[in-house]
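Quick one, fold the following:
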Amino acid sequence: MDYNKLSKDILQQVGGEENVDNVIHCMTRLRFNLKDNSKANRPQIEALEGVMGTNISGSQFQIIIGNDVPKVYKGIIDNSKLSGEKTSGGSSGQKKNPISAVFDVISGVFTPILPAIAGAGMIKGILAILVALGWLSNTSQTYIILTAVGDGAFYFLPIILAVSAARKFGSNMFVAAAIGAAILHPDLTALFTAGEPISFIGLPVTIATYSSTVIPILLAIWIASYVERWIDKVTHASLKLIVVPSVTLLVVVPVTLITVGPLGAILGEYLSGGINFLFDNAGLFAMILLAGSFSLIIMTGMHYALVPIMINNVTVNGFDYLMPAMFLANMGQAGAAFAVAMKTKNKKFKSLSYSVSVTGLMGVTEPAMYGVNVRLKKPFIAALIGGAVGGAYLGITKVAAYIMGGSAGIPGVTSFIGPGLNFVNALIGMAIAFVAAAVAAYLIGFEDVPAENSEEQTQDAEAEAAATKEASIVSEQILSPIVGKAVSLSEVNDPTFAQEIMGKGIAIIPEKGEVLSPVNGVITTLFKTKHAIGITSDKGAEILIHVGLDTVQLDGEHFTAHMKEGDAVKVGDKITSFDIDALKKAGFDTITPVVITNTMEYKDVTPLKSGQTSSNDAVLDLTVV
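Now for the predicted structure:
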């Protein structure tokens, strides 16, 4: 995969660098804030090799890449003046509804910090396992240091969030970090824990705990962004360096302590309390509904909007019920993709399905979701069923997450280390979701992917179709199907043909845009793209005629079919026609390989012609003995 080329193509198709306000990436998606989403050519983007799909969430234009998204993102940054920061142009000016705007902000703030949270969560999980197995004492110095490593990102989460939020809101990131540091200052914490009334210039300060919290700092930096811009606007340029940050800190920190912080803390408690109330009183049905629909939330990219609630639940309450639902949804996607891998007849799609199923088990499901399940539709429904069935078990056993793990997959199962059989039940529920989705996908079935999405798949399908024909293999000569110049296969700029991977043969540079039958036989394959034709001769030769290189991308444009699969043909019958000039103008090489795909059944396949050739000339000699 040429990630550099893909990144350039993506930049071009989203409307060019000048249409990009900013771009970041999560584990599987490029997330663009475009000045005008209508300038993005979604069909062309989705047709790019390496792109699994696109999605618009709120005003954010998302391109699903999969595990290689960091490489594509790096290519975009390297090939542009973008930096992932918000450009000076500000927001795009596109109208957002309030809900979409809130989701966009939360997603944009939390996406960049996920690696820090994931890494710290994984360390906390490993530490919990070491203590549970008795391999490490919870009073040892090693334990204390590892605890600091794992808890640091969560305890000082307000500072990390402040930096990310400032980038999203367009304010100074370091001033934002200073605000976060101020509300976490040890002296202030000690003042809060003393239990005495607190005031600031006569105004009462509500006691609140800010370590590990989410909502208070988000509200604080949102306010800070407006304060900073207003002060910057009214301050003389010579004084801005000192006045703007000083006044921003003096205004925002006290306002946070007096009003915003306590309000945010109360809001967080109500959100957590509401979710816990729902699961305490309708745990079974709540978990079935959430686990069965979580993949739909992931499709919109708005699962990141739930991250602050999950973090708040774990860090403040000590447990969370949302995270288990995400695990089950991921297991469902992995299970459905696994069933597709077992059932599909397409060799390349089978390999892809197995691969994305494993990736899904590891907690990254968008490759499975977009590359397999959504593409085939019915397996996606099966994945939702699997998540719901697993949710029923977790709802009955009241499984919760006790650690903010590294991923919602097998590497993150340490999230479930907790009291009683919580960990065991979590593993059982995940297995149930995987198996239920796999069984459902296998039984419901799907319309298999024809082997036409790549050159090798095209040839695999042709060979399989031709192999079903009963024919006695005898020696024969193959006439030229195209008028033009005959050359060696080694001159084809495609290793599949040049290295004779699909069989021996010859190539023809066409001078007339017609494909004529080179033998008496039957058309065994004529793809809807009309660029590739498979013919089985009456004497048993299996012939692939592939007009041009990469012409499958044209989806049949500039090609006209004059026959269909199953038609009997005689030497010289016109099968398809094509516009040579249009193909060249579109940038495609028109060289046409003529390959004997059952080469192994012959003693020798010998080219007979070099240079100018007509439809009456024999170009290949097939010898049996």
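
Please make it C-alpha for all contacts and neighbour counts, starting now.
OK.

so how many other residues sit close to T496?
By the criterion of other Cα atoms under 10 Å, T496 has 15 neighbours.

Going by neighbour count, list what's buried in the helix or strand S7 falls within.
Secondary structure assignment for S7, by DSSP states H and E: helix 3-13. By neighbour count with 16 or more other Cα atoms under 10 Å, helix 3-13 contains the buried residues 3-4, 6-13.

Likewise for stretch 405-412?
So for stretch 405-412, counting by 16+ other Cα under 10 Å, buried means 405-410, 412.

Quick one: end-to-end length of that stretch, please.
This stretch, stretch 405-412, spans 5 Å end to end (Cα to Cα, to the nearest Å).

Show me where the stretch 51-200 of the chain has its strands.
In the stretch 51-200 of the chain, the segments counted as strands under DSSP state E, counting those that start in this stretch are 53-57, 60-64, 198-200.

so how far is the second one off the chain centroid?
To tie it back to what came earlier, the one meant is strand 60-64. 9 Å (Cα atoms, centre = their mean, to the nearest Å).

Show me what it is packed against.
Of the remaining helices and strands, those touching strand 60-64 by 3 or more Cα pairs under 8 Å, 6 or more residues apart in numbering; DSSP states H and E are strand 29-34, strand 53-57.

need the contact list for A220.
Contact partners of A220, counting by Cα atoms under 8 Å, 6 or more residues apart in numbering, are 252-253, 256, 260-261.

The same query, at a cut-off of 10 Å, please.
162, 165, 176, 179-180, 252-253, 255-257, 259-261, 264 (Cα atoms under 10 Å, 6 or more residues apart in numbering).

re the thing from before, can you name the next helix or strand after the helix holding S7?
On the C-terminal side of helix 3-13, the closest following helix or strand by DSSP H and E is strand 20-25.

Could you tell me how far the closest residue to G89 other than its chain neighbours is located from I473?
Nearest residue to G89, sequence neighbours excluded (Cα to Cα, 6 or more residues apart in numbering): D21, at 7.0 Å. Distance from D21 to I473, counting by Cα to Cα: 63 Å.

between these two, which one's more packed in?
D21 (21 against 18).

Check the strands of the stretch 51-200 of the chain for me and report the most buried one.
strand 60-64 (a mean of 23; mean count of other Cα atoms under 10 Å).

tell me the angle of that one relative to strand 29-34?
For strand 60-64 against strand 29-34, the angle by axes from the mean of the first three to the mean of the last three Cα atoms, to 10 degrees is 150 degrees.

just the angle between strand 60-64 and strand 20-25, please?
40 degrees.

Could you check how far K378 is from N330?
Taken as Cα to Cα, the span from K378 to N330 is 16 Å.

how about the helices of the stretch 501-625 of the chain, start to end?
Counting by DSSP state H, counting those that start in this stretch, the stretch 501-625 of the chain has helices at residues 580-585.

where do the strands sit along it?
Using DSSP E, counting those that start in this stretch, strands in the stretch 501-625 of the chain cover 505-510, 514-516, 521-526, 532-537, 542-546, 559-561, 568-569, 574-578, 592-596, 604-607, 611-613, 618-623.

ok so, going back, dump the helices and strands packed on strand 60-64 to CSV, plus distance to I575.
Shown next, in CSV, are the helices and strands packed on strand 60-64 (distance: least, Cα to Cα, whole Å):
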stretch, distance to I575
strand 29-34, 43
strand 53-57, 35
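
one more, for comparison:
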Amino acid sequence: MKNETSKYKKIADQLINIVGKDNIESITHCVTRLRIVVKNRNAIDDDAIQDVDEVKGVFYTGGQYQIILGTGIVNKVFDQVSGVNKDGTEDSKNEETTNTGGSWIDKLKRGIRILSDVFLPIVPILGATGLFLGLKGVMYNPIVLSWIGMTPKMIPNSVTTLLTVLTGTAFNFLPAFICWSAFKKFGGTPVIGFLIGLMLVSPSLPNAYDVASGAIKPIMLFNIIPIEGYQGSVLTALFTGIIGAKLEKRLRRVMPNSMDLIFTPFVVVLVMLTLAFLGFGPIVHLIEQGLVHAIRAFLYLPFGIGGFLIGVLYPLCVMTGLHQMSIVVETSLLAATHFNPMITVEAMYGFANAAVCLALALHSRKASQRSAGISATATQILGVSEPALFGVVLRAGLPALLVMVLCSGLGGGILSLLHIQANSYGLAVALSPLMYIYSAHQLIVYVLVGIGTFIVAFLATNTFAIPKDDRQRSIHEEDKPSMTINDNQIGTTALFAPVVGKVISLNETNDPVFSQKLMGDGFAVEPTNDEIMSPVSGKITMIAETKHAVGITTKSGLEILVHMGIDTVSLKGKPFDIKVKVGDSVHIGQKIAKMNVKEVKADGKDATVMVVMTNMNDVVSDWKLEAINLDEKDYPEIGIATMNGQ
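Below you'll find the predicted structure:
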């Protein structure tokens, strides 16, 4: 345990140091990602972040720098974060500072994120309760019991009571958990929120579920106002928690110190209970009931149309960050009905995303992309979708995205048509069937539709969405035997372009040394990207003190010079970040440096990158350049210049 804590402490410290403590306004986390509100996104080195252990990817959206760590890891890393504003709890600057700027869509994303942060701590308890309900369904299944010669009536009352405690407590006291989390998120005292939440579902009040079923009647205050518990009312508890936290903060600013300890909680509890039962509470509760009925009606539109539309839109919401709102909707559904048909439909995104990612990976002509794609597929199957979505599917272009969202919609439509619904949330793809073990029919149908969605998405990707360049696989260095270029043996060595951009001959460069080929022949690239890759496989033999040039020698003895920019020696290394050291072995497409193209141009220099064979007169008899305009979609193994030796 100590070693594990040390591991996550090291990861947390590395991430904070790379992002920069002074660059962080606040940090929180969701189920799979650290979410950091930063002052300057451009100050973060994405490559350094992705080199940290356990990091599966990064992206920036909605004003947040998000680091993908995965389920079960992110919370352990977050717990070890220190020295920065965590979760907005330090005077709640998070909400006030991050909602003041940006476009309306950014403000909407931040608002949704803040609401989802209230519900994230509750996900594990409702997820566990769903599993308890599933196990209870199995235990009480007459067919299962018949295997051991029992019937449901033979189960002792004491066992039934204990199972009721396991399966009912979380839902019965859900408003208390929501109020506690809302107070914590918005800067109040969490225990005050918990007390108010418990009062909303006090056993002294008529249970809302019993009132809804007609078993009992509500209490009539003054013979006019009906009063009942708020079991299953998510929005009422949420509003009570948010308003209560803000009221407490205001009171503490004006309450005399001698009275603050007792009278602030007294006023907050009294005011919020009055508002909840006699003010906004009944109205919000009615609105929530209407929304739950509307969502269920939409999900079960004829022919599965509702499920199809949600299945199509959900991946797009994930791309923009708006999917975080679904946790609020799903919690309301679970609280009101103990079922969650929303996640059933949304889960098809995971199956479709995994299938498209796998098909693209298997067809990739680049070994590095094949490996990354297969890894991202495995990560998606375990529940983390971002590496597959952002790292593979979106990079493959619109056809792959269309296949994924349409197959997601198809699976969702079928499930809604068949009225399949989970009894929990928080599980995806491989683990998601656990949310259906309460019913053999639900479980079997869900698994079959999930597998069918995966197969259809995989086949459709193979048919319609494989990029053209990957259908026509070119020969790569790793696919052919090594060759020696010397006076006695005939062979060829392939040179790859080291950066995305326009390939030109050395004759077209603006440097007389290179354009007249005084150092040797080769080619150049006018870059549109900062990442510099190795054009060959070999060993690093030279790095210029000013970092503007790197020398590589291949196994065949060919010496390659990668020269970044023209006359950039005068910049004294400022725009360059070398990723290798002398003596390192590198392969084609491996990152060897980073050149800040904008900074080079701002200093009045030409950013053209030259690749020169400095000893070609000794080992090469023929040289052929295949000028190719490079496309970022094909990055990093992009374009080939071929050298023929005799």
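
centre of the chain versus the helix holding S7 of the first structure, how much separation?
With Cα atoms, centre = their mean, you get 16 Å for helix 3-13 of the first structure.

How about stretch 392-405 of the second structure?
With Cα atoms, centre = their mean, you get 17 Å for stretch 392-405 of the second structure.

now do stretch 72-86 of the second structure
That offset, for stretch 72-86 of the second structure, works out to 17 Å (Cα atoms, centre = their mean).

buried ones in that stretch?
73-78, 80-81, 84-86.

Nearest to Y314 of the second structure among the residues you listed?
Checking the buried residues of stretch 72-86 of the second structure against Y314 of the second structure with Cα to Cα, the nearest one is V74 at 22.8 Å.

What span of the first structure is the strand or helix carrying T344 of the second structure aligned with?
Secondary structure assignment for T344 of the second structure, by DSSP H and E: helix 341-346. The aligned range for helix 341-346 of the second structure in the first structure is 321-326, by TM-score structural alignment.

how far out from the middle of the chain is that stretch?
On Cα atoms, centre = their mean, the centre of stretch 321-326 of the first structure falls 20 Å from the chain's centre.

swap in stretch 215-223 of the second structure?
47 Å.

ends of that stretch, how far apart?
End-to-end distance for stretch 215-223 of the second structure: 20 Å, by Cα to Cα.

Pull the residues that contact it.
By Cα under 10 Å, 6+ apart, the list of residues contacting stretch 215-223 of the second structure from outside reads 205-212, 225-229, 278.

all strands for the stretch 251-400 of the first structure, in order.
With DSSP E, counting those that start in this stretch as the criterion, the stretch 251-400 of the first structure has no strands.

what are the ranges of the helices in it?
Under the criterion DSSP H, counting those that start in this stretch, the stretch 251-400 of the first structure contains helices at 261-300, 307-312, 322-343, 347-361, 366-368, 374-376, 378-397.

Next, the buried residues of stretch 431-449 of the first structure.
Of all the residues in stretch 431-449 of the first structure, those buried under the rule 16+ other Cα under 10 Å are 431-442, 445-446, 449.

Out of the strands of the stretch 501-625 of the first structure, which gets nearest to T344 of the first structure?
strand 521-526 (19.1 Å).

Verify the stated contact: T614 of the second structure with H563.
No - look at T614 of the second structure against H563 with Cα atoms under 10 Å: they stay out of range, at 11.6 Å.

can you redo the buried residues of helix 3-13 of the first structure as JSON lines with distance to G371 of the first structure?
Output for the buried residues of helix 3-13 of the first structure, formatted as JSON lines (distance: Cα to Cα, whole Å):
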{"residue": "Y3", "distance to G371 of the first structure": "18"}
{"residue": "N4", "distance to G371 of the first structure": "22"}
{"residue": "L6", "distance to G371 of the first structure": "17"}
{"residue": "S7", "distance to G371 of the first structure": "19"}
{"residue": "K8", "distance to G371 of the first structure": "22"}
{"residue": "D9", "distance to G371 of the first structure": "20"}
{"residue": "I10", "distance to G371 of the first structure": "18"}
{"residue": "L11", "distance to G371 of the first structure": "22"}
{"residue": "Q12", "distance to G371 of the first structure": "23"}
{"residue": "Q13", "distance to G371 of the first structure": "21"}
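
Among those residues, pick out the one closest to Y143 of the first structure, please.
For the buried residues of helix 3-13 of the first structure, the nearest to Y143 of the first structure is Y3 (42.2 Å; Cα to Cα).

what's near enough to touch that closest one?
Y3 of the first structure sits in contact with 9, 49-50, 68-76, where contact means Cα under 10 Å, 6+ apart.

Now for V609 of the second structure: which residues touch it?
Contact analysis of V609 of the second structure by Cα under 10 Å, 6+ apart lists 497-499, 501, 503, 509, 523-527, 532, 548-549, 562-566, 595.

Map it onto the first structure.
So, by TM-score structural alignment, V609 of the second structure is left unmatched.

Please report the distance of V609 of the second structure from D577 of the second structure.
Applying Cα to Cα to V609 of the second structure and D577 of the second structure gives a distance of 15 Å.

among the strands of the stretch 51-200 of the first structure, which is nearest V547 of the first structure?
Once these are compared by Cα to Cα, strand 53-57 is nearest, at 28.2 Å.

Would you mind listing the outside residues contacting that closest one?
Contacts of strand 53-57 of the first structure (Cα under 10 Å, 6+ apart): 29-32, 37, 42-43, 45-47, 61-66, 100-101, 103-104, 107, 299-302, 366-367, 370-371, 374-375.

Recalculate using a threshold of 8 Å.
Under Cα under 8 Å, 6+ apart, the answer for strand 53-57 of the first structure is 42, 45-46, 61-65, 100, 104, 299-302, 370.

hang on, the earlier thing: right, so of the helices and strands packed on strand 60-64 of the first structure, which gets closest to A118 of the first structure?
The nearest among those, by Cα to Cα, is strand 29-34 at 17.0 Å.

So what's the gap between the closest one and the chain middle?
That offset, for strand 29-34 of the first structure, works out to 12 Å (Cα atoms, centre = their mean).

ok, and what's touching whatever helix or strand comes next after it?
Of the helices and strands lying after strand 29-34 of the first structure in sequence (DSSP H and E), the nearest is helix 42-46. Residues from elsewhere that reach helix 42-46 of the first structure (Cα under 8 Å, 6+ apart): 9-10, 13-14, 51-54.

mind running it again at 7 Å?
Helix 42-46 of the first structure has contacts (Cα atoms under 7 Å, 6 or more residues apart in numbering) with 10, 13, 52-54.

Next one: the residue nearest to E447 of the first structure when sequence neighbours are not counted from Q477 of the first structure, what distance?
Using Cα to Cα, 6+ apart and skipping residues adjacent in sequence, the residue nearest E447 of the first structure is L376, 6.8 Å away. Distance, L376 of the first structure to Q477 of the first structure, by Cα to Cα: 42 Å.
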